[in-house]
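K.L.:
just to be clear, the model below is a prediction. Sequence and coordinates:
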Amino acid sequence: MKKLLAVLLTIFTYLAAFIYFFPLLWMFITGFKNEGEAVIMPPSIFFNPTLENYKIVWGSGIGTFLGNSAIIVVISTLLALILGVSAAYALSMFRMKKADDILFWFISTKMLPAVGVIIPVYIIFKKLGLLDSHLALILLYTAMNIPLAVWMMRSFFKDIPYELIESTQVDGATGLQGFLKVTLPLVKPGVISTGLLCFVFAWNEFLFGVSLTYTDSSTMPVFMASFMTQEGLFWGKMSAVATTAVLPSVVLGWFTQKQLVQGLTMGAVKG
């Protein structure tokens, strides 16, 4: 009976994984269809694959948009981790007055929808001459991800006994040395999982990208939206662009899956 249950559970797990992954699989397949086959109903399973959509997409300058996204997202993720990890460490390890109020203030910034601040942000950046620049999106994406980094990393630091910090000080290490050489390695899975989530959120962000950039700093989501025209939706080309866009996140998730699972199960689910 136990063996049968194990087999059924395995089948159910594979089925659930397939259902979850199926939209990505269908998007990948659609990228190799011509526009006529991409929109035909019912969908065609058997077709003559073509690279026409990818040729058109790469001929439309997707490399520039990929480069913009890579620069903006990588820098903003690193900044969010540096600031968020530092803030989470201070809030977790040191007895600060009103630490809970500070944490609530961090998370409260996520409650305001982006569309509610887009007009004042646009006016401010226009006055500063930052429209259509990498710096504008780097600042916004960093600010957007800092609350996530603080709350996730705090749960990891809370699992580390304060006596460990004191022992490093007794051994003669400075606060910075103890943090870099002792504490930070212990929360490495948390840093990786937090960084990956910050990367994904920044990589997929659309509203600020389409509102604050024009040509020089537009990102991948903006480029993807360019295939939604008055003539209709070009599903084949959009699928090719979307497949290219999700590859960096999939590759990063694949290579960091061990640390990601360990981080999410050990720290992020705790209060």
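P.N.:
All right, it came through fine.
K.L.:
going forward, measure contacts between C-alpha atoms and count neighbours the same way
P.N.:
Fine.
K.L.:
state which helix of the protein is the longest.
P.N.:
helix 62-93 (DSSP state H).
K.L.:
that one packs against which elements?
P.N.:
helix 134-157, helix 188-204, helix 220-225 (3 or more CA pairs under 8 Å, 6 or more residues apart in numbering; DSSP states H and E).
K.L.:
tabulate those helices in CSV, adding columns for mean neighbour count.
P.N.:
Putting these into CSV (neighbours: other CA atoms under 10 Å) gives the following:
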stretch, mean neighbour count
helix 134-157, 23
helix 188-204, 22
helix 220-225, 21
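K.L.:
list the buried residues of the longest helix of the chain.
P.N.:
62, 64-66, 68-77, 79-81, 83-89, 91-92 (16 or more other CA atoms under 10 Å).
K.L.:
what angle do it and helix 188-204 make?
P.N.:
Helix 62-93 and helix 188-204 are oriented at 140 degrees to each other (axes from the mean of the first three to the mean of the last three CA atoms, to 10 degrees).
K.L.:
comparison target, given below:
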Amino acid sequence: MLNRWLGRGFKTLALGLFTIWTVVPILLVITNSFKTEMDIFTTTPKVFFTPTLVNYVNAFLKGDFSSYFSNSAFVAIVSTLIAIIFGTLAAYGLVGFNSRWSNAIANGFLLGKLVPAISMLLPLFTLVRASGLLGTLAGPVIAHAALNLPFIIWLMMGFIRDVPHELSDAAKIDGCSPMQTFWKIIVPIVLPGMAAAFILAMQYSWNELLFSMQLTSMDTYTLPVGISTFVGAISVDWGKSSAAATITMVPMIIIGFFVQKYIATGTTSGAVKG
């Protein structure tokens, strides 16, 4: 009995500390976005203050925030769709290949996700520049799609393996080609996995800074790059950057809220089998 209570107390304490560690920084960013500069820099943090929208106005009018937002939306959506389509097709091909080499090839793809991203910056930068796409939105689209592909292939292979072989065999008997089987049979069944892969890939692209900073120009800055411009050599515009960061969090929170059941299914069902 005592051990049970101690176990529950330890779990509650661990969850409480984790919640504080996760939530407090987000709350600080949100509250700072509604504070004046004087309230932000008080020695004793102000819990009660008069909210103001001046930081949001400055972010939109003086920080070209709307342009950063549209650039990020374009890069995240397009790169994610490319990665999902090609990743699911690759996973279908590897599972359908049904060879001892399919797992080795899949693990080889996963190694690409385990390599530090910064080590791939120079090769991708060279390829994008040689293609004449440096400074355009195509650069981060290509980079983000390439970086997300290994994980999506690995995740979707788990889901496609769970599809009963009888369904594919029945489709072949009915005269369906492999691609018809893929679109009519496989895709509807693995939609939860695709939804999970979509939100995880889009979240990465939405928040990615390193590649976006190196592959874009002032006209094609994404949100993380645009927010980084609020940090000066001498001072930081905490109010404007907090407002921009708050708005940046909203789309991912909304999308995550609506597809959370698919994320739970996708990350626990298809990914555990190999």
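P.N.:
Arrived safely. Every value quoted in this text rests on a predicted model; they were computed, and no experiment measured them.
K.L.:
re the thing from before, quick one, which of the helices and strands packed on helix 62-93 of the first structure gets closest to residue 262 of the first structure.
P.N.:
The minimum distance between residue 262 of the first structure and these falls on helix 188-204, with 6.3 Å, by CA to CA.
K.L.:
how about the contacts made by the closest residue to residue 73 of the second structure other than its chain neighbours?
P.N.:
Counting by CA to CA, 6 or more residues apart in numbering, residue 206 is the residue found nearest to residue 73 of the second structure once chain neighbours are left out, at 7.5 Å. With contact taken as CA atoms under 8 Å, 6 or more residues apart in numbering, residue 206 of the second structure is in contact with 72, 73, 75, 76, 223, 224.
K.L.:
and of the helices and strands packed on helix 62-93 of the first structure, who's closest to residue 246 of the first structure?
P.N.:
The nearest among those, by CA to CA, is helix 188-204 at 9.0 Å.
K.L.:
returning to that earlier point: ok, which of the helices and strands packed on helix 62-93 of the first structure comes nearest residue 108 of the first structure?
P.N.:
helix 134-157 (8.7 Å).
K.L.:
just checking, what packs against that closest one?
P.N.:
helix 62-93, helix 99-108, helix 188-204, helix 207-212.
K.L.:
so can I have CSV of the helices and strands packed on helix 62-93 of the first structure showing distance to residue 174 of the first structure?
P.N.:
Formatted as CSV, these follow (distance: least, CA to CA, whole Å):
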stretch, distance to residue 174 of the first structure
helix 134-157, 18
helix 188-204, 20
helix 220-225, 43
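K.L.:
which of the ones you listed sits closest to residue 40 of the first structure?
P.N.:
Closest among these, once you apply CA to CA, is helix 220-225, at 21.3 Å.
K.L.:
just how off-centre is that closest one within its chain?
P.N.:
16 Å (CA atoms, centre = their mean, to the nearest Å).
K.L.:
which other helices and strands contact it?
P.N.:
Partner elements for helix 220-225 of the first structure (3+ CA pairs under 8 Å, 6+ apart): helix 62-93, helix 207-212, helix 235-255.
K.L.:
coming back round to it: in the second structure, what residues pair with the longest helix of the first structure?
P.N.:
Alignment of helix 62-93 of the first structure against the second structure: residues 65-96, by TM-score structural alignment.
K.L.:
can you tell me how far residue 174 of the first structure is from residue 181 of the first structure?
P.N.:
10 Å (CA to CA, to the nearest Å).
K.L.:
thinking again about what came up before, from residue 110 of the second structure, how far out is the residue nearest to residue 73 of the second structure?
P.N.:
21 Å.
K.L.:
do residue 239 of the second structure as well
P.N.:
40 Å.
K.L.:
map residue 166 of the first structure onto the second structure.
P.N.:
Per TM-score structural alignment, residue 166 of the first structure is aligned with residue 169.
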